[in-house]
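# no FASTA, just this:
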C-alpha cells in the first residue's frame, strides 16, 4: 500500500512541477482535447493537488496511525477532496474571475457609439473617441455617408476599413435644423 501512496505523492508532485514549468508548451500540444469535459473542477492544478494530497495523507496516516488499509484509503480520499475544494475556491475560481482582458479588436467596433473629437470632413478624416472596457480609445474616422460631422457629435461606427472607422451621425441634426 505504501507503494501506491508514494507513487501518487511523487507522481502528483512531478506533474505539478512539470505543468508549472512546461504548462504553456504542453497546453498547446493538447489544446482542445479536454474541452469535452468542461468542468472547472478537473483543471490540472486541482487534479495534481488531489493526487499529491492523496499520496501524502496516505503516507502520513499509514505511518502515524493504526488504521487499516481501507480506512486509510477512505480518509486519504476525503482529505484529497477537501483540499481540492479549498484550492478550487480559494485559488482557481478567483484567478478565473480576474482574467479580464482590457484589449479590444477592431472587429468589435462596428455598432459601438462614439463621440467626434476632431471634426470629420465629408471627404476627409477626423477622430472619434469610443468608450471601451479599458477606458476611452481614439480612432481615425471618416464619414460613412460622406457628410461633414462636427466635434462633439455622437456617432455610431458602421464599419472598419483599413484601420479607419467609418461612422455616421447617431441623430440626424439636419432634420432638426430644417424643422426650426
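In hand now; what should we look at? None of these values were measured; they are calculated from a predicted model.
# C-alpha from now on. contacts and neighbour counts both.
Noted.
# residue ranges of the strands in the protein, please?
113-118, 126-132, 135-143, 154-161, 164-169 (DSSP state E).
# by how many degrees do the last one and strand 126-132 diverge?
Compare the direction of strand 164-169 with that of strand 126-132 by axes from the mean of the first three to the mean of the last three C-alpha atoms, to 10 degrees and you get 90 degrees.
# Included below, for side-by-side comparison, is a second structure:
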C-alpha cells in the first residue's frame, strides 16, 4: 500500500508543478480539450479539488503507514476520510471563492441591446451619429442610427433597440414618468 500512497502523493505534486509552470501552454496545445471538467460537471469536480484530494490521500496514507501501528484497511479508510475533508476544504476555501473573482471589462456590441445611452453627436433621419453607452464601470462611444428614422438631437436619452452590422439602432426614450 505504501507504493499506492507514494504514487498518489508524487503524482499530485507533479501535477501541481506542471500545471503552474506549463498550464497555459498545455491548454493552448490541447485547444481546451479538457475544459469540460470545469464547465459541464458539478463545480466540486474541479481538477484542483480532485487532484488535491488524491494528493492528500497519498500524503495521509504514507504518514499513517509509517508512523502508526494500524492495519492497512484502517489506514486506507482514515486516509480516504482525510482526503475527502481536505478536498472539501480546498473547494470551499479556494476553488469556490475563485470561481467568480475574475472580472472582465470586455463587451460585445450585441450585448448593448436594451442599454440606455445618451446622444453625443446628433443622429440625422438618414445617417449616423454617436451615442455614449454605460458598460460596466465605464462608458463606450458607438456609431448609432435612428431605429425609427427620426432625427435625434444631441443630449437626448436613447435606448439601444438592436445592433446590425456594427451600428447601434436607437430610439429616443422619455424617462420623465
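Happy to help now that I have it. Since this is a predicted model, take the numbers as computed values, not measurements.
# Which one, of the strands of the first structure, ends up nearest to residue 32 of the first structure?
strand 126-132 (30.0 Å; C-alpha to C-alpha).
# which strands and helices sit next to that closest one?
strand 113-118, strand 135-143 (3 or more C-alpha pairs under 8 Å, 6 or more residues apart in numbering; DSSP states H and E).
# In TSV: those strands, plus mean neighbour count.
As requested, these are arranged in TSV below (neighbours: other C-alpha atoms under 10 Å):
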stretch	mean neighbour count
strand 113-118	21
strand 135-143	18
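# quick one: which of these is nearest residue 128 of the first structure?
Across those, closest to residue 128 of the first structure is strand 113-118 (C-alpha to C-alpha), at 4.3 Å.
# May I ask you to name the longest helix in the second structure?
Looking across the second structure with DSSP state H, the single longest helix is helix 2-29.
# need the contact list for the residue lying farthest from the centre of the second structure.
Going by C-alpha atoms, centre = their mean, the residue of the second structure most distant from its centre is residue 69, 45.9 Å out. Counting by C-alpha atoms under 8 Å, 6 or more residues apart in numbering, residue 69 of the second structure touches no other residue.
# if we can go back for a sec, how about a markdown table for the helices and strands packed on strand 126-132 of the first structure, with distance to residue 24 of the first structure added?
Converted to a markdown table, those look like this (distance: least, C-alpha to C-alpha, whole Å):
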| stretch | distance to residue 24 of the first structure |
| --- | --- |
| strand 113-118 | 37 |
| strand 135-143 | 30 |
